[in-house]
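Pasting the sequence and the predicted model now:
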Amino acid sequence: MELLKVNGRLNTKKLTIGILVPVVGGSIVGWLANRNSQEKYNKLDKPSFSPPAAVFPTVWTILYSAMGVAKYRVDLKNAQKSREIPAIKAYDFQLGLNFLWSFLFFRWGLRGTALVEMTVLLGAIALTTYEFFKVDRTAGSLMVPYIGWVIFALALNYSVWKLNK
């Protein structure tokens, strides 16, 4: 429970919003982007390291929750300041890129464009993580698994793109 306390306080409203925005947003985007596209995706050649489809929603829910807690911690640390800090702008930017990728890859079938976009996304996540570390070490640490997963997803995206040119 200490993970959720910042300066000895727990703000359940901000915590709930912090978690629900990426989790619900990611679920809605996933549903919209993947609707009617799974049949096409299943027909694509995939690398041997491609995990079963059930892994993705589970991992993303965990990662989105961790991201939400990280943002919550940064928001609370920043509550005394009247201006938005670079960490929050970086977070919002990377979350937007994260949501865009599903449309590029699944809905529109632009796997090469999705690969380039994911490379930019990885840079944005790294920047967000760096900015979060400057505000709150725990928040920065919560972003590290996300970096690892996106590196894996980048390799998967590249392989699917290469195998299905």
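Okay, I see it. Numbering: from 1, shown residues only.

Only C-alpha atoms from now on, for both contacts and neighbour counts.
OK.

Which strands or helices does the longest helix seen in the chain pack on?
If you go by DSSP state H, the chain has its longest helix at helix 137-163. If you count contacts as 3 or more C-alpha pairs under 8 Å, 6 or more residues apart in numbering; DSSP states H and E, helix 137-163 packs onto helix 55-77, helix 111-135.

next, the one to line up against it:
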Amino acid sequence: MTTFIPSLTLPAAVFANPAASVLLPIALGTAVGFSCRPKETQKTYMALKQPPFRPPPQVFGPAWTLLYGLMGFAAYRAYSTGLAPTASLESHLLTKQGATLYTIQLGLNLVWMPLFFVAKRPIEATVDILALSGVVGYLAYVWGQVDPVAGWALAPYLGWLGFATYLTIGVGHLNGWNLQDKEVDFPPSSKPKSTKYVDEK
């Protein structure tokens, strides 16, 4: 059972401020996305053999922005509720434990894209997203005991992670767990109305 670890936890000021709590994961996720060169990432994504129900690449940006926002809201809500003067000692402990779990999951979340699209290591990316899903599931349980709204605010994120895990494993399997040299010569935006992948006719 994870406990509160100050060295592995974001500063309290981040959780206590609603704007900082919501905007930090959005800003970090956006920064990682741009650092992975979006055009190159889309070219790789379009070149991969994909499992059924894979969305077009344009879906991921808006989806993750919403999920990062909900994640930040859950963090603020749990922290402000669990550390309120009238809250019990157990709520205080669970809130701080959740703050450490939250920080760990955010790190696991941010490392997935570089692992998958830059390093092109689908096995490591799969291990990462499985660990991420486990941590988020536990975090939802912990913070849900502090404040049910905070727990439920993580439900869409957890659901999306289940779908993303399916995509990660599916892509890894269909491409022989080797993504090296997987890239098309054009980004999706250069072919309007086209969302075909290399495995489609």
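All right, it came through fine. Since the model is a prediction, treat every value here as computed from it, not as a measurement.

Got a TM-score for the two of them?
For these two chains in superposition, a TM-score of 0.86 is obtained (TM-score structural alignment, normalised by the length of structure 1); 153 aligned residues with a C-alpha RMSD of 1.7 Å.

rewinding a little: which positions in the longest helix of structure 1 come out as buried?
Burial within helix 137-163 of structure 1, assessed by neighbour count using 16 or more other C-alpha atoms under 10 Å, is assigned to 137, 139-144, 146-147, 150, 154-161.

and if you look at stretch 84-102 of structure 1?
For stretch 84-102 of structure 1, a neighbour-count test (16+ other C-alpha under 10 Å) marks 87-88, 90-92, 94-95, 97-102 as buried.

ok so, going back, distance from the longest helix of structure 1 to structure 2 after superposition?
With mean C-alpha distance after the TM-score superposition for structure 1, helix 137-163 of structure 1 departs from structure 2 by a mean of 0.4 Å once superposed.

residues in structure 2 matched by that helix, start to end?
Mapping helix 137-163 of structure 1 onto structure 2 (TM-score structural alignment) gives residues 148-174.

roughly how far apart are the residue lying closest to residue 132 of structure 1 once chain neighbours are set aside and residue 15 of structure 1?
In this structure, residue 132 of structure 1 finds its nearest non-sequential neighbour in residue 140, 4.7 Å apart by C-alpha to C-alpha, 6 or more residues apart in numbering. Distance of residue 140 of structure 1 to residue 15 of structure 1, given as C-alpha to C-alpha, to the nearest Å: 16 Å.

Now the residue nearest in space to the middle of structure 1. Nearest residue, chain neighbours left out?
Against the mean C-alpha coordinate of structure 1, by C-alpha atoms, centre = their mean, the closest residue is residue 98 at 5.4 Å. The shortest distance from residue 98 of structure 1 to any non-neighbouring residue, by C-alpha to C-alpha, 6+ apart, is to residue 121 (6.7 Å).

Would you mind finding the match for the one you found in structure 2?
Residue 121 of structure 1 maps onto residue 132 in structure 2, by TM-score structural alignment.

From residue 82 of structure 2, how far off is its match?
Residue 132 of structure 2 is 23 Å from residue 82 of structure 2, by C-alpha to C-alpha.

again with residue 58 of structure 2
Residue 58 of structure 2 is 37 Å from residue 82 of structure 2, by C-alpha to C-alpha.

that older thread, can you lay out the helices and strands packed on helix 137-163 of structure 1 as CSV showing distance to residue 24 of structure 1?
Below are these laid out as CSV (distance: least, C-alpha to C-alpha, whole Å):
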stretch, distance to residue 24 of structure 1
helix 55-77, 9
helix 111-135, 19
